[in-house]
Structure formats: structure tokens, C-alpha cells
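**Q** Fold the following, please.
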Amino acid sequence: MPRCARVKTNDAIYHVMCKSISDTPLFRNDTDKDMFLAYIKKYQQKYQFKVYAYCLMTNHVHLIIDSNGFDISKIMHGVNQSYAQYFNRKYKRKGHLFHDRFKSIVVKDDRYLVTLSAYIHNNPIAMKEYRECPEKYKYSSLAVYLGIRKDPFGILDEGFIMAMFSRNVKKARERYYKFVLTCSDVKVKKFIEFEDYQGEYRSNRIVLKRQCSPQEIFKFVEENLDIDTSLIYLKHSRKAKEYRAIIVYLLRCFCGYTYSEICKVLGDITLSRVAVLFNIGFELVNCNSTYKNLVKKFLNEKVV
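**A** Predicted coordinates:
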């Protein structure tokens, strides 16, 4: 039977569910869970998506992801493939780890969004030790929502949902926790009343424009790095290599181009070389002081 086409839009928020194959545990210990979240962080840095909630259980994962204009399939393919390779290498196994494709459902409105977050945060109650205190489970974002601990990986944007309860942080935490306790089933019909309080939480969602043309990318690089982009075609030049890598990174992230399409833009370059340049570009804009503000500046100009 052919697979059904996945429902996707560039500006959607998704409930993403990943499950391990058969009886294989997805995570054997906390180190595995840490590694999965580390891959979320890695690809978040690459593709600039947002995470509103998460919960990692023994054989499945729940995520609320704001694709922020990027392709959710590319995001999850990167995360799941990287984790599966890590898992198989660590435990000396072969074959698939995840059960089929990841599942994703488009979140259509705010009321479903907050109820979904509560449902996800209630997952730990399936374990006896967390039945009365799901907020104590380490691999759920609920504790971050409630201010019990900080987000250890820096992947979470809890303010987006919390602002729907109150802009005052203390009130939002109190109301959200009460709401979570009422929502042990995703089909729950009881919703809270949203109230507008002045305070510190702000719920302003901005979606990145991902339809930039290659010409826009080249122009941006020329203007901000003060170079003639024709120089990127020079071989045996370290600077040309760096500029080429940054252009590949921007084309991939903000034009949504595939490696094949980037090959056509740059010409006389292989798929494997584009993949290498993408990773070099990622390292440059995140670790090299010369380029560390480049993406931030690009985002400021290109958000919608």
C-alpha cells in the first residue's frame, strides 16, 4: 500500500511523534536521551526551527515543533538518522531503529496547541514514580515551563505557550500547572480562559522567509563580507572556500535548496562536496568570530 502524502505547510506548527521499531527501546539510558536532545539542538542551529514542548519516553518521543518556514521532513530526517546511526554504532546493531516514518499532525489553533502541550507533559504519569508528579521527570519540558529547572540544551521556547495563560510569569506557571493536571487525555474538551496580563511573557510568532533566491544570497554575502562573489569559484583559496561554504549554508537553510539544486547554482561541484561545504558553513557561522553575527543579520533582514 502506498504511503499517504504528509500534510505540510512552510509556516506550520507540528505535533511530531517518533516510535522505535517492535520491542526495541529507543533509549536505553539517560545518555541516549541526552544525545537525542543534542541532535535536536544541532539541527535547530542549522535550520532555525523552534521547539515548544518535548517528552522522551523509553520507546517513543513527542515534540511540538514550529518549522519556522523550513521543511519538517528534512528536520526530522536529519535528527532521526543521526540518532539511529549513533544508537546502532553504540550498541553494535544493524537495521532500522524507528518504526516507519515519524508521524506529524499540523496544529491548527491555539486551543489545540495548549491542550497538546499538556497531554505531552502528562506522558510521565504512565511511570509509577511520576504518577503524581510529572514535573519531576527529567526528559520532559514541563519542569522548564514551571521554572523548576533551566533548559539544559537551550532548545525550548516555552514563552510562546505560557504567554497564552498570562504574561506574568508566576501567574502563567500556576495556571499552566493546574491546566496540565486536568489534561490526561488529548481529547479533553476543557480549555482555560485566556487572560491578558501585563508582564514578561510575549507571544509574538515570527516565521522566517525561506523563499530567498540565490541572487539575494549572493548579494547579501557580497555586501556584508565586502567581496566579489565571483571569487568563490577560485580553487585552492581558503577564503574562497569559506565564502562558498557560507553561501551553501544559506542556500540550504533559507532557500530550501536540495544539494542537487545547489550543485546547479554553483556549477562544477559534486553532491558530496556540497554536503561537506554545508557542514563547514555551519561551523563557520556558529564558531568563527568573523562570521558569528552573519546569520543574525540575515534573519533580521529576511523575517516576515
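**Q** CA only for contacts and neighbour counts going forward, please
**A** OK.
**Q** those helices in the stretch 51-200 of the chain, which residues are they?
**A** 72-91, 110-121, 142-145, 159-162, 169-182 (DSSP state H, counting those that start in this stretch).
**Q** Determine which of those approaches residue 294 most closely.
**A** Closest to residue 294 of the helices of the stretch 51-200 of the chain is helix 72-91 (CA to CA; 21.9 Å).
**Q** sorry, back to before: need the winner for burial among the helices of the stretch 51-200 of the chain.
**A** helix 142-145 (a mean of 23; mean count of other CA atoms under 10 Å).
**Q** quick one: contacts of it?
**A** The contact list for helix 142-145 (CA atoms under 8 Å, 6 or more residues apart in numbering) reads 53, 121, 134-137, 149-151, 158, 162, 173.
**Q** Among those residues, name the buried ones.
**A** 53, 121, 134-135, 137, 158, 162, 173 (16 or more other CA atoms under 10 Å).
**Q** Any chance of JSON lines for those, columns distance to residue 184?
**A** Output for the buried ones among the contacts of helix 142-145, formatted as JSON lines (distance: CA to CA, whole Å):
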{"residue": "53", "distance to residue 184": "16"}
{"residue": "121", "distance to residue 184": "9"}
{"residue": "134", "distance to residue 184": "11"}
{"residue": "135", "distance to residue 184": "14"}
{"residue": "137", "distance to residue 184": "16"}
{"residue": "158", "distance to residue 184": "20"}
{"residue": "162", "distance to residue 184": "19"}
{"residue": "173", "distance to residue 184": "18"}
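**Q** and this one, so I can compare the two:
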Amino acid sequence: MARPLRIEYPGAIYHITQRGNNKCDIYVNSLDRLTFLFFLSLTIETYHWLCHAYCLMNNHYHLLIETPEGNLSDGMQHLNSVYAQAHNKKHNRVGHLFQGRYKSFLIEKEFYLLEVARYIVLNPVRAKLVRHPKNWVWSSYRLTAGIDDPVWFLTTDWILEKFSSNSRVAQAMYEEFVHDGIKADSPFQYASNEGILGSQQFVHFIRDEIDDGGQVEEISQAEKKRGRLSLEDIFTKEVLSEKKRKEEAIMLARILNGYRLKQIADHLGLHYSTVSKILNKNEKSGNSRSDPQ
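**A** Here you go, the predicted structure:
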């Protein structure tokens, strides 16, 4: 299995988990949980994050974080560091509070954010700590459902607007949606080995765009000097005027000249998923001709 990558770019969304060292509790009492939420709120403010959901269990926590500035690692290092220091000082303990680095899945917003948000707030139910998510006060469920007054560091607009423009109706539909998920399968069974949860096009796009360090990269000057055909040379006016020739040119740009999906899509003014579908269609067509069943 491939090792999960640290993929960071502006606008990326993550499901994050962090566990206690040797499975120890990271919250001893309610004050510890309030302290963590305080540091989480400061981290959200400092790093300009959006928090769509959270759940504080006993020996681990879950976060659903959107990073407009692509700075997850910096923010997580800060959050875990300041909380661990405060926790150790308060409880007169030494050593690591957390078990290694946090784990994260990159989430495609439109396809899986709702599913992951539901998965997070249902953790206490799956762990048989409570029978209903509203009975666990240390998650974002009660805030999103309108049971408790909102807090500034939790972003509920995106989730609720997926149900209704009327806040009361949206909150009721959200409660029903979460309840329907109690017996649902984990969405993470559909994640890629690299830790990407999204459509086939999204996974294809991310795999195509990341460098070895997990950063979405732009075309470099060195790449431009490798002698490959330019996109202008590949996509001439004559080629663009015919659908079949255009699709063949996309294959040429991707497979023989090594252009990334985003580079091709941007040049043609298309969404990356459109380019991915064309590639997949032509690859399947080629396979069916050469290897009939």
C-alpha cells in the first residue's frame, strides 16, 4: 500500500484524526476539551481555516478542515504543540501526548464533505458512548442542528445550504441525514491508497498534479525546455475544429508529451474532470480494440 501523501494546496479540505500516545486519553475532563476547543479556535483564526465539523472523543479527535491558504501542516503542528504543552503542564506529565503525526484524508468537497461530516459526528454513537449524536456535547452536531447557539469558529453554512435555504428546514433535514447514517458504511472504504477521497476524476487529477513533496505544482521552466511539443502546436485551430481530432490531441498531450490534466484543461478552457473523462473514454476504447473479451 502506498504511503499517504501530505497534499497541500489552497482550498484543500481534509478529514483529520489525531490519537493519544499508546492509546492514552488526551482529554481527562471537560476543562481539557474546552481548552482544546479554545486552541482550535485560535488556530482557525490564525491560519484562516474553515472548520466544517469536529468531534472530541476520549483518546482522539476528528476535524473536517478547509484550508483556503493551503497550510494544513503548519496549522496542525501549532495546534497539537500548544495543546500538548498546556495539557502536560496542567496534569504534571512529561513525554509525548500524541501518537506520531496526525492522519489526514484529502476530501473532494462536492462529493464527500457531507458524508465525512456525518461520519465525524456519529463517532460517539459507533463507539457506543451515546445512543444519539445530540447526547455528545463535544462534537459539532448540536451546533449544526441548531440545538445549541452557534460558535464563530464553526462553519455551518455550506452543509446546511445543501439541504435548504431556510435555516430551520435545513437543520431538521440535517438531523434526519445524520440519523440515516447511523448504520451506513464508512465513506473511507472508497478512499485511494494515497488517502484521497473523491470521484475518479478528482483522484486522477490529484495524482497527476502532485510532486514528490505533496504540493500541487506549476509547470517549470525546465519542463518547457525538454523538447516536447507546446500545447499551442498540439491544439491548432484545425485540430480544435473537429471533436475527434481534439480528443486525439488530448491523448497526445497527456501520454506522449507528459502534460498534466490541469495544464491541458486550462489551455482548452475546460474543467479537469472533462479532460479526465475524455482520457478514460479513449483509453477504454483502445483497450477494447486491442484486447476483446
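**Q** would you list the helices of the stretch 51-200 of structure 1 in JSON lines and tack on distance to residue 248 of structure 1?
**A** Below are the helices of the stretch 51-200 of structure 1 laid out as JSON lines (distance: least, CA to CA, whole Å):
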{"stretch": "helix 72-91", "distance to residue 248 of structure 1": "16"}
{"stretch": "helix 110-121", "distance to residue 248 of structure 1": "35"}
{"stretch": "helix 142-145", "distance to residue 248 of structure 1": "35"}
{"stretch": "helix 159-162", "distance to residue 248 of structure 1": "31"}
{"stretch": "helix 169-182", "distance to residue 248 of structure 1": "41"}
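**Q** can you tell which of those is closest to residue 42 of structure 1?
**A** Closest among the helices of the stretch 51-200 of structure 1, using CA to CA: helix 72-91, at 8.4 Å.
**Q** tell me which of the contacts of helix 142-145 of structure 1 is nearest to residue 263 of structure 1?
**A** residue 53 (36.2 Å).
**Q** Which residue in structure 2 aligns with that closest one?
**A** Superposed on structure 2 with TM-score structural alignment, residue 53 of structure 1 falls opposite residue 53.
**Q** can you map out the helices along the stretch 151-293 of structure 2?
**A** Counting by DSSP H, counting those that start in this stretch, the helices of the stretch 151-293 of structure 2 are 157-161, 167-180, 200-209, 221-224, 231-234, 237-240, 243-251, 261-268, 272-290.
**Q** Any chance of these in JSON lines with distance to residue 66 of structure 2 as columns?
**A** What follows is these, written out as JSON lines (distance: least, CA to CA, whole Å):
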{"stretch": "helix 157-161", "distance to residue 66 of structure 2": "11"}
{"stretch": "helix 167-180", "distance to residue 66 of structure 2": "20"}
{"stretch": "helix 200-209", "distance to residue 66 of structure 2": "16"}
{"stretch": "helix 221-224", "distance to residue 66 of structure 2": "31"}
{"stretch": "helix 231-234", "distance to residue 66 of structure 2": "33"}
{"stretch": "helix 237-240", "distance to residue 66 of structure 2": "37"}
{"stretch": "helix 243-251", "distance to residue 66 of structure 2": "32"}
{"stretch": "helix 261-268", "distance to residue 66 of structure 2": "21"}
{"stretch": "helix 272-290", "distance to residue 66 of structure 2": "21"}
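**Q** With respect to residue 23 of structure 2, which of the ones you listed lies nearest?
**A** Going by CA to CA, the one of the helices of the stretch 151-293 of structure 2 nearest residue 23 of structure 2 is helix 167-180, 27.5 Å.
**Q** what range in structure 1 matches the closest one?
**A** The aligned range for helix 167-180 of structure 2 is 169-182, by TM-score structural alignment.
**Q** Relative to structure 2, what is the average displacement of that stretch?
**A** Compared with structure 2 after the fit, stretch 169-182 of structure 1 shows a mean deviation of 1.1 Å (mean CA distance after the TM-score superposition for structure 1).
**Q** So what's the gap between that stretch and the chain middle?
**A** The chain centre lies 25 Å from the centre of stretch 169-182 of structure 1; the measure is CA atoms, centre = their mean, to the nearest Å.
**Q** again, but for stretch 179-187 of structure 2
**A** 19 Å.
**Q** List the buried residues of that stretch.
**A** So stretch 179-187 of structure 2, judged by 16+ other CA under 10 Å, has buried residues residue 182.
**Q** Just the terminal-to-terminal distance for it.
**A** Stretch 179-187 of structure 2 has an end-to-end distance of 16 Å (criterion: CA to CA, to the nearest Å).
**Q** what does it rub up against?
**A** With CA under 8 Å, 6+ apart, stretch 179-187 of structure 2 has contacts from 112, 115-116, 118-119, 122, 125-126.
**Q** Turn these into CSV, including distance to residue 36 of structure 2.
**A** Formatted as CSV, the contacts of stretch 179-187 of structure 2 follow (distance: CA to CA, whole Å):
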residue, distance to residue 36 of structure 2
112, 26
115, 25
116, 21
118, 21
119, 21
122, 20
125, 22
126, 23
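**Q** which among those residues gets closest to residue 282 of structure 2?
**A** Of the contacts of stretch 179-187 of structure 2, the one sitting nearest to residue 282 of structure 2 (CA to CA) turns out to be residue 112, at 27.3 Å.
**Q** The closest one is in contact with residue 202, isn't it?
**A** No: the criterion here is CA atoms under 8 Å, and residue 112 of structure 2 misses it with residue 202 at 11.4 Å.
**Q** ok, residue 28 of structure 2 to residue 92 of structure 2 distance?
**A** 12 Å.
**Q** go on, residue 61 of structure 2?
**A** For residue 61 of structure 2, the distance to residue 92 of structure 2 - CA to CA - is 22 Å.
**Q** So these two - more neighbours on which side?
**A** residue 61 (21 against 8; other CA atoms under 10 Å).
**Q** Quick check, central residue of structure 2?
**A** Centroid check for structure 2 by CA atoms, centre = their mean gives residue 107 as the closest residue, at 2.5 Å.
**Q** surely that residue meets residue 16?
**A** No: between residue 107 of structure 2 and residue 16 there is no contact under CA under 8 Å: 10.4 Å.
**Q** Who are the contact partners of residue 201 of structure 2?
**A** Contacts of residue 201 of structure 2 (CA under 8 Å, 6+ apart): 272-273, 276-277.
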